[in-house]
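1. task: produce atomic coordinates for the following.
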Amino acid sequence: MEGRVPSDPNPPDLILVSDLHLGRGRLSGTGRYHALETFFFDEDFLDFCQGLVAEAEQRRTPFRLIFNGDTFDLLRIEPAHVGPSAARRERRFGAPVTPEVAAEMMTSILAGHPAWVEAVALVLAAGHGVLFLPGNHDVELQWEPVQRPLREAVAEALRRRGAGVEEALGRLVFEPWFHHEPGRIWVEHGSQYDPECSFRYPLRAGQPALWDGPALERDMPLGNFFQRYLYNAFGAITFIVPSTRANSRYLRWLVWNRPGLLLRVLSGHGPFSLQLLRRVAMTAGGMSPQEEAHRAELERLAAGSGLGRTLHDIDALKHVPPNLAQAARAVVWPLARLVLLALTVGLGGFGLWFAAFGAITHLQAGLGFKTVLFLGMHLALMAVLLGGLAWRLLRAPAAPPRPLRRAAGHIARLLGVPIVTFGHIHEEVVAPLDTGAPGAATYFNTGTWISVFTHEPLLPRERIQFSFLRVRGHQAELLHWSPSRGRAVPAILFEEDEHAVEPGVRAA
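-> Below is the predicted model:
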């Protein structure tokens, strides 16, 4: 059954990873990486899979390796080649990622990451299963033409190992949305619960031909839009998780650390402004075929998984605000606040200076005393200005919103599963859920294997955690692979402020 595994008294172990963001990898000629590559850990991942297989042999327990979305990055990637007759926008940003373009990208990605392909083949050759779920950076993975290069690359690696190709490929599975084991676990990428990264019609496996350039543009989340049309221009700078708060922090970082790059990109990136205006003005009109295909796929999954109306209830949890409101919140409102703050400070400062200047001028005092007062006034105003600037830049950020945790709580209540796990946010999380029902439920987030820039403050830990979730029976543990130790160790997490936790989620 699609997306669902029947209850099993002795289910296989589950190993879940997410957000690897494989790009085009190494250039074959120079051995250097493409500028937008973020995954440099192919050999580490191969060692990780070798460790999983060795441990499974010792325990005589099969496992299933689940890639929970954004395994491949068809968004932060060098654009596919287009001919000279292509439109200027396509020459600058690449052709729309249709099934054909996405298949070419996938072929290139796999060619640039041969050790990663070997790791997947190793798991399959040892008799274990591999499951791929899509994310918002590889939503195209639902399409069979995009799956085909992966099957072919893994098949070739299996032949080199002398493994039975057909049997092994039978354990290589693609699901269009989720993995559900009743009474045990719910797995999905989670981007649909992020207002800035959710699609209106994410289920696209049914009729890939419907997704041409205009349709892809109309249903492109604003976070994806910024990545494609702006952030990619910054080149090899650390990957950013797009969000309103991360955008502001990223801009401040660029102003202080790379002002030349920022000015160069903005001055030469006029087409982005035009794209933004087009995107804000664009509505979801004219997408009736895509909506119908999404609903048909949803009905098929609801029937095939046995979830029925419950799956419709989960689908209704996704955040898809109107385009204009979304753009206003993410772009216009932060900019308006910045302008309003600048005007307030500027006009207020000028008013104070003018009032103080007038008062000092009319004082019946000597020139020396007035000079001292003028100097004191300017020093005081400068101190206030610098103090305000320091407060604005150094103040502790407010607790970030946690829509994925809220969604996890709803899903745990709807399905009665003790484990709900997402990816997407690139942050390792373990949070008990208050479901209002007997039995404990926990939300896990598997983080990422890459370096990333988010709205979160830097933590005193390793810059990168090769994190994964291991589920044995009905018990789950968030771990990270330690290459230096050659084994898994507990992930590094910090105690949370219970007052900062979203309603419906108990503090960890």
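
2. could you use CA atoms for every contact and neighbour count after this?
-> Fine.

3. end to end, how far does stretch 277-286 reach?
-> Counting by CA to CA, to the nearest Å, the length from the leading to the trailing residue of stretch 277-286 is 19 Å.

4. give me the buried positions along that stretch.
-> Buried residues in stretch 277-286, counting neighbours by 16 or more other CA atoms under 10 Å, are found at 279-280.

5. next one: stretch 248-268
-> Neighbour-count burial for stretch 248-268 [16+ other CA under 10 Å]: 249-250.

6. and that stretch, how far out from the chain's middle?
-> 22 Å (CA atoms, centre = their mean, to the nearest Å).

7. another for comparison:
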Amino acid sequence: MARNRAYHDRIAEVSRRSVEKSSNYIVFSDVHLGADLVQHVRPWTLKRLKQAARVDRDLCAMIDLYRAHADPEHPWRLVIAGDLVDFIGMSIAPEMGFEGELNDEEREYGLGSTEAQATAKMRAVAKRHGHVFEKLAGFVADGHAIALVRGNHDIDFHWASAQRAFIEALVDHRPELSDDVDARTQFEARVEFFPWFFYVEGLLYVEHGHQFDAMCSYHHLLAPVSPLDPRRICWSFSDLLLRQIVRPTPGVGSEGHESRGIADYVRFGVSLGIRGAAKLFYRYVSATLSALGRWRAYVGEKAAAIQREHERQLDALAGRMRIGAEKFRAIAALWPRPVTSGGLPVLRSMFIDRMLFLSAAATIVTVTGLLIPAAYWAPLSLGLLAMSAGYWVWSARARHRDVDPRVQMHLAASYSAKVLPSRYVVMGHTHEPVAERVADDVTYVNLGNWGVDDVDGPPGDEPPRTHLVLRWVGDRAEAAFLKWNPGEAPVPA
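-> Next comes the predicted model:
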């Protein structure tokens, strides 16, 4: 953890901005660069890489458009609200040189989350999406700036080496910087990383939003390492499911699970045939056991030490931003407990709790039917039936709260604007664009998504490619929530 402190200190010094009208802002989210690098476990996706190329082409065109329409008095600050790079979703075959540090999970599902492996992933993304990095480098070279807010899919930007690899990928596209130390230093200073949120006092609050999602949140956002192995990120339950079930299973996408029930998954398993269903069941059990292992890992001194480091990082960040730490903690108090905080939430998310409850009830009814008179057995059975129905309804509602964060994010937007005064509270994560008033002079914006994290999703499944633009016109900041329109000017979302 200490290796990252100096780098984080430099980039966080400028994370609190006043409304000094120094910048105009472009804000978008969820590009998922690298979601196409999944061939280690999903080799059939090679046929669908044209979709990823289309995202690159449109993103580059948008960057060019705003470069051409820049205000010399208010250079652009491009704020990317998380998930620019899809470290979690990548399944890259382990490279030579990693043999000594790979665990069994990484050998099966591809490079994982150590600092070295995250850096290798970052370099692979920069190579695959070189045109995007070329355009971003030109954007920064023009005097504009980039602020990267960390999301759940790019939690690996926790590592300083992964951040460094991102910046080096930009510098590589500007050969004029190689012999000009001052110019390179200034260039690099315009690329910043934010572990939680970006804030312009009185105007703009931007975070990814995954901490309001119990399936995707991390126990210790500012120190997201595993108590089992601090060299690795402690993945959320959603991360485990994506790597161990979604990516290796044909026909399983990463979205829409909040609206699916047991019957939907059973039908899907049957459609895979006996062999496919057996593989899916193995992955299902394996991911559940991994999540339960993380729950147990968060009991003990190792987890307590990571919690203390998270609190230390929070206090340090608050000090650098010159904001009271109590305000940070007030926003953090809204975060739901991660699903991996308890055994029951894990089982509930996988429908196992309901299956166990019904199995227990059926066993009791059967056994008591053999042991007690029918006059006692009938009301006991009816009581157990009522209890089972009641538990089923409660469990379904609780699971829905865990897997669908939209209501929690909406409530958090209103509260966050009170804690840290902002006219616009902006998040991503859900892939559903939203712009609505949540309080007097406070607008909640969900940016939707620019790219997809499932390269072989349904045909025609195009992301909305929405983005927020804030420009200073005199003393007033004018906002526009826009949708990219390929070949034409952006249109209102």
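
8. what about the strands in the stretch 51-200 of structure 1?
-> Per DSSP state E, counting those that start in this stretch, the stretch 51-200 of structure 1 carries strands over the ranges 63-68, 129-133, 172-174, 178-181, 185-188.

9. could you save those as a markdown table and add columns showing mean neighbour count and distance to residue 80 of structure 1?
-> Written out in a markdown table, the entries for the strands of the stretch 51-200 of structure 1 read as follows (neighbours: other CA atoms under 10 Å; distance: least, CA to CA, whole Å):
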| stretch | mean neighbour count | distance to residue 80 of structure 1 |
| --- | --- | --- |
| strand 63-68 | 23 | 25 |
| strand 129-133 | 22 | 24 |
| strand 172-174 | 19 | 24 |
| strand 178-181 | 21 | 29 |
| strand 185-188 | 24 | 28 |
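
10. so how far is residue 191 of structure 2 from whatever residue of structure 2 lines up with residue 226 of structure 1?
-> Counting by TM-score structural alignment, residue 226 of structure 1 lines up with residue 241 in structure 2. Here the distance between residue 241 of structure 2 and residue 191 of structure 2 works out to 32 Å (CA to CA).

11. picking that back up, between the strands of the stretch 51-200 of structure 1, which one is closest to residue 16 of structure 1.
-> With respect to residue 16 of structure 1, and counting by CA to CA, the nearest of the strands of the stretch 51-200 of structure 1 is strand 63-68 at 4.8 Å.

12. just give me the mean distance for that closest one relative to structure 2.
-> Here strand 63-68 of structure 1, set against structure 2 after superposition, deviates by a mean of 0.9 Å using mean CA distance after the TM-score superposition for structure 1.

13. in structure 2, what stretch matches that strand?
-> Counting by TM-score structural alignment, strand 63-68 of structure 1 corresponds to 76-81 in structure 2.

14. if we can go back for a sec, dump the strands of the stretch 51-200 of structure 1 into TSV; add distance to residue 439 of structure 1 as well.
-> As requested, these are exported to TSV (distance: least, CA to CA, whole Å):
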stretch	distance to residue 439 of structure 1
strand 63-68	25
strand 129-133	28
strand 172-174	31
strand 178-181	17
strand 185-188	14
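
15. I'd assumed residue 76 was in contact with residue 21 of structure 2.
-> No: in terms of CA atoms under 8 Å, residue 21 of structure 2 does not count as a neighbour of residue 76; the distance is 11.1 Å.

16. how much space between the counterpart of residue 146 of structure 2 in structure 1 and residue 64 of structure 1?
-> Structural alignment (TM-score structural alignment) places residue 146 of structure 2 against residue 130 in structure 1. Counting by CA to CA, the separation of residue 130 of structure 1 from residue 64 of structure 1 is 6 Å.

17. got it, and residue 334 of structure 1?
-> When CA to CA is the yardstick, residue 334 of structure 1 and residue 64 of structure 1 sit 44 Å from each other.

18. what's the answer for residue 407 of structure 1, then?
-> Separation of residue 407 of structure 1 from residue 64 of structure 1 (CA to CA): 25 Å.
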